[in-house]
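Q: one predicted model, sequence on top.
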Amino acid sequence: MPPVVTTAASQADPHSNAPNQSMPHGGSYGRALTLLATLFFMWGFITVINNTLLPHLRSVFELTYTQTTLIESVWFIAYFFASIPSAKLIERIGYKASMVTGLLIMAGGALGMMLAASIPSYSVTLIMLFVIASGITLLQVAANPYVAVVGPAETASSRLTLVQALNSAGTMMAPLFGSYLILGRSKSGTAVDGAVLTPAERLADAHSVILPYALVAVVLIVLAVVIARYPLPAMGSANSRMAREERKAHSLWAHRNLVFGIPAIFIYLIAEIGVANLFVNFTSQHDIGNLTHEQAGRYLTLLWGGMMVGRFAGAAIMQKVNARHVLAVASIGAFIVMMITVLAHGPVAMAALILVGLFHSIMFPTIFTLGIKGLGPLTEEASGLLIMAIAGGALVVVQGQLADAFGLQTSFLLTAACELYILFYALWGAKTKEEQVR
């Protein structure tokens, strides 16, 4: 695997990084950490803007649920295909230059979204979202290792928690931004569910995307300039991988927790992205929330806020409780609220869908940690495979097809099924070799 695997390993075990000699001295590393944290905020923010953009585009282009969820599928397909080229680019130009490049690619995609809105064009929109997602992939591959080196090794975990919290802050603020500047300024966003728009109204709605993406492009360009001028520390050599000959004596596939962990990440992403992408459409239905898309977009903030609260609570709980047990309880809770979402109506169904964010919060980091547990010298390879499994989010289009065929509410049975696999993984699939012997 290319250096993207090294990034994953850094993310999984920040304490493995030795102090870097070129690291800023004294309190100056705090300023570097603050700057890096803005990157986590921005990619969380831009990713979740999609959740308010999708119902808007569905009205503008008169899309089916399949076509709507295809937009998010393109996003995760980009994540899959761009990861290896991103790692090779980092190898050639370095981490700092790659961060700047990633931000500029994202800015280019945001400017392209303005073009797509001006035409307007569904195909150009897909292409530009692919470009933005590719920039985010490069940014993630380049930025994660820095969190472990811009300060003392003993506080690396707290720094990772901080930047993840800011990532969650970005996901919380994005729905408000999208609701006010996209849905709130469009006819489809302020109309009741099922309203029919004239061609002139759809064109005006398409143009409402221009301003928010212009603002996003400006922020990204400014951030790229700031990072280019800031003296970030150079990466050390403590992340070097194990010699190829030595690794040949080990097998990844002998570890049950990894073998079942890869599909667990893949399947979890289907659940998380499906809920987030279809949230606005679901809660705006007459028999659920009877909201406009703008109002529903504000409630989406509660979903992401629940995930942020759950991350902090889960981190504290797992200091005393076995992570597999916490994951099992979370998956049971998620299954229950998803079944309520499918079977109930009105505010009860809406509240249940919001609550799933609380149960989803700890799933990705917990599955990731359990997947690499006990792999020793194979940790880097395992981490890389788990990160590549994030592409599972592209299969959210399956839920779109189910929504078209059987109804939006019924389509959440797919999410409930995903929670059952996570429960299976927590109770059996995540056991390491040592735990299997007990």
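A: Yes, it's here.
Q: could you use CA atoms for every contact and neighbour count after this?
A: OK.
Q: what residues are up against the closest residue to residue 288 other than its chain neighbours?
A: Once flanking residues are discounted, residue 288 sits nearest to residue 346: 3.9 Å by C-alpha to C-alpha, 6 or more residues apart in numbering. For residue 346, the contacting residues are 287, 288, 289, by C-alpha atoms under 8 Å, 6 or more residues apart in numbering.
Q: what about the first one, which SS state?
A: What that stands for is residue 287. Three-state call for residue 287 (DSSP: H, G, I helix; E, B strand; the rest coil): coil.
Q: circling back to that earlier point, quick one: the residue nearest to residue 288 and residue 190, what's the gap?
A: 20 Å (C-alpha to C-alpha, to the nearest Å).
Q: what do you get for residue 393?
A: In terms of C-alpha to C-alpha, residue 393 sits 29 Å off from residue 190.
Q: neighbour count winner among these two?
A: The neighbour comparison of residue 393 against residue 190 (other C-alpha atoms under 10 Å) goes to residue 393, with 26 against 17.
Q: ignoring the adjacent residues along the chain, who's closest to residue 240?
A: Using C-alpha to C-alpha, 6+ apart, the closest residue to residue 240 is residue 6 (7.6 Å).
Q: ok, second structure coming up, stack it against the first:
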Amino acid sequence: MASSPMMSDNSSLNESRGTEKQTFALVSLTSLFFMWGFITCLNDILIPHLKAVFSLNYTEAMLIQFCFFGAYFLVSMPAGYLVKKIGYQRGIVTGLVIASFGCALFYPAADQAVYGLFLGALFVLASGITILQVAANPYVNALGTAETASSRLNLTQAFNALGTTVAPYFGAVLILSVAAGAGSELSHAQAEAEQVKLPYLLLSGMLATLAVIFSKLKLPVIEGHGEVRSDGKPVEYLGKTNAIGHRHLALGALAIFVYVGAEVSIGSFLVSFLGESNIAAMEEAEAAKYITYYWGGAMIGRFIGSAVMQKIPAGKVLGFNATMAALLVCVAIASSGATAMYAILAVGLFNSIMFPTIFSLALQNLGPHTSQGSGWLCLAIVGGAIVPLLQGVLADVLGIQLAFFLPVLCYGYILFYGLKGSQVELVSSKEHV
């Protein structure tokens, strides 16, 4: 029997309302992507500053990234279970509250001027950001069709890159420049105490405000991502009883590990790299502002990538970008002066689409294992703790320039994942049931 015009109109109206809700949710989520990008990138300013204040070597300075990204390793899986229980929206609010508390802890850390307290505050802050990532990334992935998931996540991640673009300038002005000009009556540690309090208290207030706002918003509820049956047994999907059993997810977790490691390593060493006499011989405050170009390239690349992946398969775009990033790092290693400087800054443009593209490719066809899969991928962000620490050891032994060969190896694996590893295993219809 043919449907009546009234039924058709109601169906169109409901579809239109559903689309409006999804659009509103995506717009709201962009603020979160901006904030955690901003906070994460401030580490690139803290590293050279605390290195000077506490007279640290490269390995010790990289403990900042180790503590920050180590939180992803410890918190991601519990966060996945938490989000599964309380839902994406409440998970986002929980993450914001914890991140706000972590920023507030910078006040006593700065007051005491103790390096270990800074590391503790960073761990708490990163724990909140981890919960945000576990909730927000798969939520964006689910707000629309699977075909446009990579494009959609790249678009929201572009605002994450906007935060990373603004943060270095903010940090250079409020932390490095002011502390560098502190009066002689203050010790380096006291100057650090005075300059770090205000920026992080402001961030704490902003995160707390966002938590209140997101607790009041009416966001669409995503159904069908439960991982446990009513009898308590795990759901079997495509022959697998857990997310990590899916080959493309397991390989994708490793891709996230090496990508975040490479991206964070390059960003962490930029100020020191540009300060080298054979590169640009810049003062810290001046060099910090150039990090904006690195992260600004990532922002521009994500907007471009979002459009490109409407036409070209995401895996091929990922493979191309990995190749270009590896070549640019090789140029930075083999050259000096302006050539090396602009080569390493240009890597950001090709880093741009990697995280959201790997994330969405790895979550393909996970069905009820999606939130658990997101937990595994966020756990793999611990690469941002391990790889920079390894590069710090290499920089102490080989020098800062030669140590950049480590990110080249990381991009080699990402090339493999884009072209081969991201392909979803085919299953028979019998297994699918």
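A: Received it, and whenever you're ready, just let me know what you need. What you see is a predicted model; the values in this text were computed from it and never measured.
Q: circling back to that earlier point, the residue nearest to residue 240 of structure 1 touches residue 380, doesn't it?
A: Yes - using C-alpha atoms under 8 Å, residue 6 of structure 1 is in contact with residue 380, at 6.1 Å.
Q: who touches both of the two?
A: Common neighbours of residue 6 of structure 1 and residue 380 (C-alpha under 8 Å, 6+ apart) are residue 241.
Q: these two: which is more packed in?
A: Counted by other C-alpha under 10 Å, residue 6 of structure 1 and residue 380 do not tie: residue 380 has more neighbours, with 26 against 23.
Q: could you identify the helix or strand that succeeds the longest helix along structure 2?
A: What stands out as the longest helix in structure 2, according to DSSP state H, is helix 5-41. Following helix 5-41 of structure 2 in sequence order, the next helix or strand is helix 43-53 (DSSP states H and E).
Q: please point out which parts of that following helix sit buried.
A: 43, 44, 45, 46, 47, 48, 49, 50, 51, 53 (16 or more other C-alpha atoms under 10 Å).
Q: with stretch 308-326 of structure 1 instead?
A: So stretch 308-326 of structure 1, judged by 16+ other C-alpha under 10 Å, has buried residues 308, 309, 310, 311, 314, 318, 323, 324, 326.
Q: next one: stretch 205-213 of structure 2
A: 207, 208, 210, 211.
Q: which residue lines up with the last one in structure 1?
A: I take that to be residue 211 of structure 2. Alignment note (TM-score structural alignment): residue 211 of structure 2 maps to residue 224 of structure 1.
Q: how near is residue 135 of structure 1 to residue 256 of structure 1?
A: 33 Å.
Q: in terms of neighbours, single out the busier of these two.
A: residue 135 (28 against 18).
Q: now do the buried residues in the helix or strand hosting that one.
A: Using DSSP H and E, residue 135 of structure 1 sits within helix 122-147. Residues 122, 124-147 are the ones in helix 122-147 of structure 1 that count as buried (16+ other C-alpha under 10 Å).
Q: after it comes which helix or strand?
A: Once the chain leaves helix 122-147 of structure 1, the next helix or strand it forms, by DSSP H and E, is helix 156-178.
Q: average gap between that following helix and structure 2?
A: Compared with structure 2 after the fit, helix 156-178 of structure 1 shows a mean deviation of 2.8 Å (mean C-alpha distance after the TM-score superposition for structure 1).
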